[in-house]
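Peer 1: Let me see the structure of the following:
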Amino acid sequence: MEARTFTTLEFNKVIEQLSAKATSSLGREKIEQLTPSTDIAEVKRRQQATQEGCTVYRLKGTVPLGGIRDIRPACARARLGGTLNTAELLDVASTLYAGGRLKGFIAGIAENEPLPLLEELMNQVERLRDLEDQITRAIDENGVVVDSASSALSQVRSQIRGAERRVRERLEQIIRNSNSQKMLQDAIITIRNDRFVIPVKQEYRHAFGGIVHDQSASGATLFIEPGVVVTINNELRELKMKEEREIEKILLALTSSVAEVADALLHNVECLAEADFIFAKAVYAHDVKASEPIINDEGRLNIKKGRHPLIPAGKVVPLDVELGSSYTAIVITGPNTGGKTVTLKTVGLLSMMAMSGLQVPAEHGSEFTIFEGIYADIGDEQSIEQSLSTFSSHMTNISHILRKITHKSLVLFDELGAGTDPTEGAALAMAIIDYVHQRGARIVATTHYSELKAYAYERPEVINASVEFDEQTLRPTYRLLVGIPGRSNAFSIASRLGLPGQILTQARQMVSKEETKIDTMIASLEENQRQAEADRQEAERLRREMEEAKRQVEQQLTEFDENKDRLYQQAEEEARRAVEKARKEANTIIADLRRTAQEERAGIKEHKLIEAQKRLEEANPKLRKKKAKQVNVPVSQQPLEVGDEVRVLSLNQKGEIVDKVGSKEFQVQIGILKINVKSSDLEKLKPSKPQVTHQITKFRSTRDPVRMELDVRGNTVEDAILLIDKYLDEALIGGLNQVSIIHGKGTGALGIGVQKYLKKHRLVKALRYGGQGEGGLGATVVELK
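Peer 2: Have a look, this model is predicted:
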């Protein structure tokens, strides 16, 4: 891109606005170097980085970029063996801390939101926490090397404080002495040339001895270091020199540490500068209400509601421009100050922004292509006195452009052919557009010449456009109307401004009928365009209303699903509580049965079993079952059964089925007659009435007898215990006093485990191995309580 184009299209002003969004000099430096790229892969990468920055800014609102410093000069000096001062070292520590904080910030967002480019950038930032800690432990936030930086420094500063204390004590003795006070200008201790002194009147200069270090402007006061403190001040001076040497050693060691990782620090700086640059673009996009453009390499441009970023939001008029699909050239006509030049600049500037990786102030879905060059011949509107030199200047610039253009160029001509004879200027303008079109470049040109309107109609690759003019207010609306050429508004304006009607009538007669027809046609096109735009806006309003209604319905469905899930959860919780209650009740019932058996020492009576069974049934949760949806089948299509009221079709008589005499034949009673009729000759009228039956539930008065023995052979001890526990409960309910547990001999482990458990069982009164005929050592006889 040529530097002149940047100035003409005011890209440099966009750079100034963008630069104000950066938080560091590093970011501003990258912004100042920003130029459009002609590599589509690079442009897409830039746009993706900007979009990721916008995502972070949208989610968080702010980005922690504070503390980034330009430490490149410090790193270079450290490499050369120089010593960094405390401010430079603190800048290094601040940059390291800022890098670590930003790295963690991006990593946290990337856990839930994909940020591949920012993650890759931040992964390159080395934390270098050891160096940061070394610097911050040695230097405080005010740039002072702290006592704890080294043991030697701590010791020498302790000595300095002791010497200063002794000097002050001696001087305070002097200024508190009543004889000395009359010789002092003020009873204070001050410092001159890094030495403690007292202000003495001129006439008493020899009273204290010592050294005169300074005097007041009038000469009436001398600042004297009394002889009694000269030695201590000398000692203090030596200690401070020693302190300086120790500080120098500390700074030299820290500088050496910086030099060792200078390459990593410089790479960190580059990454942080890029991050600052990306987030500056994101903030700028937010401020100008920009969106991410679609990038292509096919010469296709489609700007939707594009706005010039340098015009205030309240004044800018959005424009729609499409170029490169149906047509490759746009010729814009219209009145002066109508917005033609702004249209040219908007198309060129937004294209440059998109190619630079900036989001553009246009609606989402706007499309931009990659141009190898953008060329503009745009100048201020000239008056009727414009001279040949102005025309020559335009032709010189246009000649330069024509030598440079390729099939991937965008050419912007403002008032093409102006500044010369109208006939020659129009012909020259058409020839230039033809030449540029033949080279395959994209063109947007403005003109006053009416000849170019017909030129655009005759060429399918060229389209007319105009800027709208309101005849009622005599002001342009700045709206671009593509497909409609501009028309002369001279007569309308003159009439509304009071020009006599006779002059207007004569002027209209001088205009050819063809010109009048063209103006009438253009006026009709403009009216149709306005109506179409109104219809489009109404359709857009209806579409938004439908989308809002759809959104509300979807939201209601979502809320319904959420409520349904909540109700299901409540039902499950209630069922769980009911089952838990039933389980507790069952346990209580069983405990009561056991206690009853123990108290009565006999089998449980039948009425008690019935009562327990009733309590168990009452404890079961009653779950309501959803009724199956009934399908209504017409009576005539229902199967025939005995008792159904039917019509005998062949006799047209009603009757009732009393018997089935075959697979497809029934006996039907009609009055007092009974006849056999095939099912195909019957039509069902009413189904038989349901018979009411009474179901009597009879509780079984006797239980299945409980066996006298339980065989647990082949089970583990744990499984055998479970079987035994259940069996003993059943034996107790069944009224048994003695049972046998068959565990077999084997290794003896199962028998030992069973007996060990039975000895502690609440229902076991006594136990022994089986005797002869009882299984011997392979069985255990249990006596129940």
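
Peer 1: C-alpha from now on. contacts and neighbour counts both.
Peer 2: Fine.

Peer 1: Going by neighbour count, list what's buried in the host helix or strand of residue 95.
Peer 2: Following DSSP states H and E, one finds residue 95 within helix 86-110. Neighbour counts over helix 86-110 (16 or more other C-alpha atoms under 10 Å) mark 86, 88-103, 105-107, 109 as buried.

Peer 1: Within its local environment, how many residues does the nearest residue to residue 230 once chain neighbours are set aside see?
Peer 2: Take residue 230 and drop its neighbours on the chain: the residue closest to it by C-alpha to C-alpha, 6 or more residues apart in numbering is residue 210, 7.0 Å away. A count of nearby residues for residue 210, using other C-alpha atoms under 10 Å, gives 16.

Peer 1: Quick one: residues contacting the closest residue to residue 36 other than its chain neighbours.
Peer 2: Of all residues not flanking residue 36 in the chain, residue 356 sits nearest, at 4.1 Å (C-alpha to C-alpha, 6+ apart). Contacts for residue 356 (C-alpha atoms under 8 Å, 6 or more residues apart in numbering) come out as 34-37, 43, 46.

Peer 1: which one of those sits closest to residue 174?
Peer 2: The closest of the contacts of residue 356 to residue 174 turns out to be residue 34 (C-alpha to C-alpha; 69.5 Å).

Peer 1: What strand or helix carries residue 685?
Peer 2: Secondary structure assignment for residue 685, by DSSP H and E: strand 682-686.

Peer 1: Which other helices and strands does that strand contact?
Peer 2: Other elements packing on strand 682-686 under the criterion 3 or more C-alpha pairs under 8 Å, 6 or more residues apart in numbering; DSSP states H and E are strand 645-648.

Peer 1: What's the first helix or strand after the particular helix or strand that has residue 506 in it?
Peer 2: According to DSSP H and E, residue 506 maps onto helix 501-510. Counting by DSSP H and E, the next helix or strand C-terminal to helix 501-510 is helix 513-600.

Peer 1: following that following helix, which helix or strand shows up next?
Peer 2: Using DSSP H and E, the next helix or strand after helix 513-600 towards the C-terminus is helix 606-619.

Peer 1: Go through that following helix and flag the buried ones.
Peer 2: Neighbour-count burial for helix 606-619, counted by 16+ other C-alpha under 10 Å, picks out 609, 612, 616, 619.

Peer 1: For the last one, give its distance to residue 609.
Peer 2: Think residue 619. 15 Å (C-alpha to C-alpha, to the nearest Å).

Peer 1: With the third one instead?
Peer 2: The gap separating residue 616 from residue 609 is 10 Å, by C-alpha to C-alpha.

Peer 1: please give me the structure for this one as well, since I'd like to look at both together:
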Amino acid sequence: MEKDILEILEFNEIRKKLAELAPSALSKKMALELLPSSVPEVVEKSLQETEEASVLLEREITTPLGETHDILETLKKAEKGSLLSAKECMDLSNSLDTYKKMHHYFEGERHLQYPALEEISSLLVPQETLISRIHQIFDEHGEVKDQASLKLFRIRTQKETVKSRIRRAFQHILEDKDQAAYLQDAIITQRNGRYVVPVKEEYRYKFSGIVHDRSSTGQTLFMEPMVSVELNNDLAEMTAAEKQEIREILEGLMEEIKKTADVTRNNCRLATDMEFIFAKARLALAMKGVKALHSERGVLDLRKARHPLIPEDRVVPVSMTLGKTFRILIITGSNAGGKTIAIKTAGLLSLMNQSGLFIPAEEGSMLPVYDHIYAIIGDEQSIQDNLSTFSSYITQLVSFLPSAGERDLVLLDELGSGTDPVEGAALAQSVTEYLQMKGAPAIITSHFSEMKKLAYETRGIENAFVEFDEKTLAPTYRLIIGVAGNSNAFNICRRFGMPDVILGRAIQLKNESPLHNMEEVMERLNSQSRDMNREKEEVDKTLRQAEELKNSLESARDEFYRRKDSILEKAREEAETMKRDLRVQSEAIIKDLKKNAAAMNRNKLGDKISDIRGKIDGLNVPGKENRREKLPKDQVKKGTWVYIDTIDSEGTIASVSRNQVQVQCGLIQVKVTADHLFKAKKPKKQEKILPYARKKTMTRSVAAVHTELNVIGKTVDEAIPEVDRFLNECFMAGISPVRIIHGKGTGSLRRGVQDYLRTLNFVTEFHEADPSNGGAGVTEVYF
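Peer 2: Alright, predicted model coming up:
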């Protein structure tokens, strides 16, 4: 794609927006150098990557991205054998950690959900050995660790021993009353890497030692006591040995980096690609963009497309088609009505699509992959070449006109303007017919009536106009295809205060024009078109209402069947319970009958049977429960048998703490507030596990449901599974609200937890707790 078209359509501004969203220097550079492709397979692959990254950003809590740096210069330096600085090593280490994270991120089910991204991540090579070695050498502050080598550990251990001996020797001097009088201050300091004490100048010959420095006033000498000279010499030797050992360690690290430089460089390239893809995804989300459908037949179909460089609160969406029943679209209408914006939108969105970017438009928008996009937009006169506007226009036109073909897109703004109107109109018609003959798709703006007439009379060429509101005398910026528009020059002049005498004469001259009747016809057509559009909007509104009513009825039907199934299921469960009760009691009766049958005579047997029948008739079969009454406050105490409305279950109050009540329901302990407690029927002798509790607790024999979860100190990845289990148990038990204690810290854990809460349908609300209850360190969740 030619560079001048990128400037004409302001694609460079899109690249700048993309670079702002790229996380690293390398991905920012990649964004600024982005070029559209004319290969459909490349475009489709790039769009798929953007789509997967967009879905991942909306669906997942974490991303595969991390801290990366431009390590290319670092690798070159290592390959030349130069020692790297601690910062360079740390930047390399952080980048390698991120490459490793990217490689493992798509393992498991994610490789099926994001195949294009997984393909990139699978090519990354986790450099475990090199990562481990760098971590072994450097601590988190970039300092070389004692454990970097056994020799370094021994040297530093011995060095600390010597330092300790030196401190003891100096401490003895400071505590010696005779020598303390020689000292300016009772302190130990260093000069030239050796430990010294400040000695008053007048006692220099009384204090046994070597002078290493003098104060600015000359009153203080910094002297090394003779008793510590040998120790300081030992310390100096060990310091030199330490530096040498560190150098050898770093040289060994450089060799390892050098051996794997090609792998690291390739990992860097792949990671930059991944970062760039996520920058495209973030741009898509920021623009509320969609993936354009690919048209192999060369059809352009933009639905409510928005120019991405116009603020959202000011842009007017435009819909246009090209390539279905016509391949050339001629847009007419008033000045400043949006003609240029319309063709710029078509061109810029085509460039974005062919760069793997989503376009700001509605779902269903379709674009082909063009080989070339040619455009002449605005006043492009060349002062340097001493060309007029018209000459510059023609120079650009002839540069591509012979090569324009069926797989190209031509955008021409005000074709034929800047010269004699008659000649300009003829030239515009001729160029349009030439493009039609070559089958080149084109969008052309014009004010010539001859161009409108050409579109009405020629198959494959269609009119469109930017609407003008004659009541307000202002453009609406809406593009209407199928009808030509008026220039509305007189209305615009009237709006800006042109004298009536001038306007009157202009209207008179216009009426004498041979094309005057055509203007009247177009005005009538425009009026009819507006009426048809209003009727269409009414029909669309009615259809939307009918669709909404249909969806509402379907939802009501689904809810009816759901409730029906729920009632039937509950009835079946109650019947099973009754059946078990009857079986247990009948077995007891039969056992009693067999036990007493032998001892009975025939006369007493009838009496016994009658007695048994009476017992059976007296079996208590539960019926439909009546509406329950609220449990009085004086009965909210330990041992009261209650009904809990949130889980449709009965149980015994185990404990009461303020407004929190713990109830034992079968094998479940539930904490609820007192307003969820109602009067219950008398408890049965043998309490049974409710079907609800049995289903929800699954394999857990005892479930103690708490209202708080503490995840302080955990990472987001570690905390989310615990939060998930905790919320499921609380929701199952009907407890609301509950509290998640995550602490304040950097805020990353709080953001991770709250991002996860947004994905849960059964969470209706969550917010930070009151300052008295933990403030930003606690999130309260409501179901």
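
Peer 1: so the strand holding residue 685 of the first structure aligns onto which residues of the second structure?
Peer 2: The counterpart of strand 682-686 of the first structure in the second structure, using TM-score structural alignment, is absent.

Peer 1: Check the offset of that strand from the chain's centre.
Peer 2: The chain centroid and the centroid of strand 682-686 of the first structure are separated by 70 Å, computed with C-alpha atoms, centre = their mean, to the nearest Å.

Peer 1: equivalent range in the second structure for the next helix or strand after that strand?
Peer 2: Next along the chain after strand 682-686 of the first structure, taking DSSP H and E as the criterion, comes strand 709-711. The aligned range for strand 709-711 of the first structure in the second structure is empty, by TM-score structural alignment.

Peer 1: circling back: ok, of the contacts of residue 356 of the first structure, which one's closest to residue 427 of the first structure?
Peer 2: Using C-alpha to C-alpha, residue 36 is the member of the contacts of residue 356 of the first structure that sits closest to residue 427 of the first structure, with 34.4 Å.

Peer 1: That closest one: what secondary structure?
Peer 2: coil (DSSP: H, G, I helix; E, B strand; the rest coil).

Peer 1: From residue 425 of the first structure, how far off is it?
Peer 2: As for residue 36 of the first structure, its distance to residue 425 of the first structure is 34 Å (criterion: C-alpha to C-alpha).

Peer 1: out of these two, which sits in the more crowded spot?
Peer 2: For residue 36 of the first structure versus residue 425, the count of surrounding residues by other C-alpha under 10 Å is larger for residue 36: 20 against 17.

Peer 1: Just give the nearest non-adjacent residue to the equivalent of residue 145 of the first structure over in the second structure, would you?
Peer 2: Correspondence of residue 145 of the first structure to the second structure, assessed by TM-score structural alignment: residue 144. Leaving out its chain neighbours, the residue that sits closest to residue 144 of the second structure by C-alpha to C-alpha, 6+ apart is residue 138, at 4.6 Å.

Peer 1: burial count for the one you found?
Peer 2: When neighbours are defined as other C-alpha under 10 Å, residue 138 of the second structure has 19 of them.

Peer 1: and it, how far is that from residue 273 of the second structure?
Peer 2: In terms of C-alpha to C-alpha, residue 138 of the second structure sits 29 Å off from residue 273 of the second structure.

Peer 1: Quick one: the strands in the stretch 251-400 of the second structure, in order.
Peer 2: Here the stretch 251-400 of the second structure has its strands, by DSSP state E, counting those that start in this stretch, at 293-294, 300-305, 318-322, 328-333, 366-367, 372-376.

Peer 1: same deal with the stretch 601-750 of the second structure?
Peer 2: With DSSP E, counting those that start in this stretch as the criterion, the stretch 601-750 of the second structure has strands spanning 641-644, 649-657, 660-665, 668-673, 677-679, 703-704, 708-710, 738-741.

Peer 1: and those as JSON lines, adding mean neighbour count?
Peer 2: Listed next are the strands of the stretch 601-750 of the second structure as JSON lines, based on neighbours: other C-alpha atoms under 10 Å:
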{"stretch": "strand 641-644", "mean neighbour count": "24"}
{"stretch": "strand 649-657", "mean neighbour count": "18"}
{"stretch": "strand 660-665", "mean neighbour count": "21"}
{"stretch": "strand 668-673", "mean neighbour count": "22"}
{"stretch": "strand 677-679", "mean neighbour count": "21"}
{"stretch": "strand 703-704", "mean neighbour count": "16"}
{"stretch": "strand 708-710", "mean neighbour count": "16"}
{"stretch": "strand 738-741", "mean neighbour count": "21"}
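
Peer 1: Out of those strands, which is closest to residue 467 of the second structure?
Peer 2: Residue 467 of the second structure lies closest to strand 738-741 among the strands of the stretch 601-750 of the second structure, at 56.2 Å (C-alpha to C-alpha).

Peer 1: Pull up the aligned stretch in the first structure for the closest one.
Peer 2: Under the alignment (TM-score structural alignment), strand 738-741 of the second structure falls on nothing in the first structure.

Peer 1: Run through the neighbouring helices and strands of that strand.
Peer 2: Counting by 3+ C-alpha pairs under 8 Å, 6+ apart, strand 738-741 of the second structure packs on strand 708-710, strand 778-782.

Peer 1: just to revisit the earlier point, among the buried residues of helix 606-619 of the first structure, find me the one that's closest to residue 153 of the first structure.
Peer 2: Nearest to residue 153 of the first structure among the buried residues of helix 606-619 of the first structure, with distances taken as C-alpha to C-alpha, is residue 619, at 84.7 Å.

Peer 1: Contact partners for the closest one?
Peer 2: Counted by C-alpha under 8 Å, 6+ apart, residue 619 of the first structure has contacts 581-583, 585-586.

Peer 1: Now render those as TSV, adding neighbour count.
Peer 2: TSV is the format used below for those (neighbours: other C-alpha under 10 Å):
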residue	neighbour count
581	15
582	19
583	15
585	17
586	20
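
Peer 1: quick one: residue 210 of the second structure from residue 195 of the second structure, how far?
Peer 2: As judged by C-alpha to C-alpha, residue 210 of the second structure and residue 195 of the second structure stand 11 Å apart.

Peer 1: any shared contact partners between those two?
Peer 2: Shared contacts of residue 210 of the second structure and residue 195 (C-alpha under 8 Å, 6+ apart): residue 224.

Peer 1: once the two are aligned, what's the mean deviation for the helix holding residue 506 of the first structure against the second structure?
Peer 2: Here the mean offset of helix 501-510 of the first structure against the second structure after fitting is 2.7 Å, by mean C-alpha distance after the TM-score superposition for the first structure.
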